[in-house]
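Student: model the following, please.
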Amino acid sequence: MRDIFHSELTQLERNLESMASQVHTAMKRAASALRTGDIIVAEQVIDADERINELQRDIDDLCVMLLARQQPVAGDLRHVISALRMAQTLERQGDLARHVAAIARGRYPEHPVPDPLFSLLVKMSDAAVETSASVSRLIEEKDIDLARAISDNDDILDELQRQSFDLIINPELNLSRQQVIDAVLLARFLERFGDHATSVARRVTFLVLGSTEER
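Tutor: Now for the predicted structure:
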């Protein structure tokens, strides 16, 4: 019975790693679609989001089954609960990548906003891609130093979002109402993506250490 339990825990971990990898791919493609205006890449992100959702449902089902049938305690319980919550967070990151891609697709063949605001949003999307790569590696390696770095780097996206607001209200850009909406949403989606990465980092810290670390 114990061997079956550990086999199921291993499967849970593999599903979580696969989900994190797919979220990274989604964000990478969403950033590319935003930068280049490639409508095909944008649609790939939107279509792939359902696969991320399916993985999240699979993880939920497996976690509920493990809790009901195995009644894990201590470290094993922490493992299951952490996986359950991280899957929910990764699913939200997948949704955010889809939202970025949808804006890129909706403004095709033009960019959503003019420079220098557009370049700043592209910079934000690149930072989100780097963050998603780190999260994917973190879930696989459980490196506490990497978890700390992810939390610290969230300040980068926060600062870029603040800079984007300064540009949005700059009258010299003469943004249309739609451009203001797109810019605010893109900045918010990308900033929230970073927040969710920090949430995953804290969950991994809790999983490894049994407690969270204050920043």
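Student: only C-alpha atoms from now on, for both contacts and neighbour counts.
Tutor: Noted.
Student: for the helix of greatest length in the chain, buried residues please.
Tutor: For the chain, the helix with the greatest residue count under DSSP state H is helix 2-36. Within helix 2-36, the residues that qualify as buried are 8-9, 12-13, 15-36, counting by 16 or more other Cα atoms under 10 Å.
Student: quick check: residue 86 touching residue 200?
Tutor: Yes: here residue 86 reaches residue 200: they are 5.8 Å apart, a contact under Cα atoms under 8 Å.
Student: can you tell me what sits against stretch 62-72?
Tutor: By Cα atoms under 8 Å, 6 or more residues apart in numbering, the list of residues contacting stretch 62-72 from outside reads 5, 8, 12, 77, 80, 81, 83, 84.
Student: so which of the residues you listed comes closest to residue 138?
Tutor: Proximity of the contacts of stretch 62-72 to residue 138 (Cα to Cα) peaks at residue 83, which lies at 13.0 Å.
Student: can you pull the contacts of the residue nearest to the closest one when sequence neighbours are not counted?
Tutor: Once flanking residues are discounted, residue 83 sits nearest to residue 16: 7.1 Å by Cα to Cα, 6 or more residues apart in numbering. Taking Cα under 8 Å, 6+ apart as the definition of contact, the neighbours of residue 16 are 59, 83, 86, 87, 139.
Student: one more, please, to line up against the first structure:
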Amino acid sequence: MRDAYQDELDGLAGGLADMCGEVAAALEKATRSLLECDLQLAEEVISEDIKVDEIRAAAEEKAFALLALQAPVATDLRIVVSAIHGAGDIERMGDLALHVAQAARRRHPQPVLPEEVKPYFAEMGRVGVALALKAGEVIRTRDLAAAAELETDDDAMDDLHRHMFTVLMDRNWTHGVAAAVDVTLLARFYERYADHAVAVARRIVYVVTGRMPGPVTV
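Tutor: Next up, the predicted model:
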């Protein structure tokens, strides 16, 4: 019975780690669709978003079943409760990748981004994908050092997000209000995506130590 129970807990963590892989792939495709005006990639992200929703639903169902049938305590209880919250964070990451893809589809065949900001969004995409993949590894390994690294890694995304405002406020911006709105919203999507990845890592710290390493504000 105990082995079966432990397998259930491990399966719960594995499902969340798989979700991280799914949302990393979604952001990678969404970023390419944005940069390359690739409608097919945007459509793939949009149609595949349901997979993340289904994994979240399965994870929550398993977590609530464990609460009801096993009455977990201590670390086991923290695992289950953190899984419920973490599934929500990861699903939100998928939703944000979806928003990026929807922006690319909405403007197609016209580009969403002016050429001079494309390198910044390429980097935001790279950072976001790396954060999601690292969050998945943190879930699998409960590596506190790697969890702490996500906080530092997120600084790069914050710097890129702030830089977008410098670009938009520059007197040489000649692309009009609509492009400025698109850039502002898209940069925010990437920044929030990264914040949710950090929130997932913080919940793993809570699982291991019983203490949340700072407020989760996302």
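Student: any idea what the TM-score is?
Tutor: The TM-score (TM-score structural alignment, normalised by the length of structure 1) is 0.94; 215 aligned residues with a Cα RMSD of 1.6 Å.
Student: and the contacts of stretch 62-72 of structure 1, which two are the farthest apart?
Tutor: Maximum pairwise distance among the contacts of stretch 62-72 of structure 1 (Cα to Cα): 16.1 Å, between 5 and 84.
Student: list the residues that contact the residue nearest the centre of structure 2.
Tutor: What sits nearest the mean C-alpha location of structure 2, by Cα atoms, centre = their mean, is residue 93, with 3.2 Å. Contacts for residue 93 of structure 2 (Cα under 8 Å, 6+ apart) come out as 23, 192, 193, 196, 197.
Student: quickly note the distance from it to residue 195 of structure 2.
Tutor: Computed as Cα to Cα, to the nearest Å, the residue 93 of structure 2 to residue 195 of structure 2 distance reads 9 Å.
Student: still on that earlier bit, secondary structure for the contacts of residue 16 of structure 1 - can I get that in JSON lines?
Tutor: Below are these laid out as JSON lines (DSSP: H, G, I helix; E, B strand; the rest coil):
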{"residue": "59", "secondary structure": "helix"}
{"residue": "83", "secondary structure": "helix"}
{"residue": "86", "secondary structure": "helix"}
{"residue": "87", "secondary structure": "helix"}
{"residue": "139", "secondary structure": "helix"}
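Student: redo the residues you listed as JSON lines? Include distance to residue 158 of structure 1.
Tutor: Putting those into JSON lines (distance: Cα to Cα, whole Å) gives the following:
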{"residue": "59", "distance to residue 158 of structure 1": "30"}
{"residue": "83", "distance to residue 158 of structure 1": "26"}
{"residue": "86", "distance to residue 158 of structure 1": "22"}
{"residue": "87", "distance to residue 158 of structure 1": "23"}
{"residue": "139", "distance to residue 158 of structure 1": "23"}
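Student: residue 46 of structure 2 touches residue 104, doesn't it?
Tutor: No: between residue 46 of structure 2 and residue 104 there is no contact under Cα under 8 Å: 10.8 Å.
Student: mind listing the helices for structure 1?
Tutor: Taking DSSP H as the test, the helices found in structure 1 are 2-36, 39-70, 74-106, 117-141, 144-168, 177-209.
Student: now the third one on structure 2. Mean distance?
Tutor: Read it as helix 74-106 of structure 1. Between helix 74-106 of structure 1 and its aligned stretch in structure 2, the superposed structures give an average distance of 0.8 Å (mean Cα distance after the TM-score superposition for structure 1).
Student: in that helix, what's buried?
Tutor: So for helix 74-106 of structure 1, counting by 16+ other Cα under 10 Å, buried means 76-105.
Student: counterpart of residue 73 of structure 2 in structure 1?
Tutor: With TM-score structural alignment defining the correspondence, residue 73 of structure 2 maps onto residue 73 in structure 1.
Student: much appreciated, bye for now.
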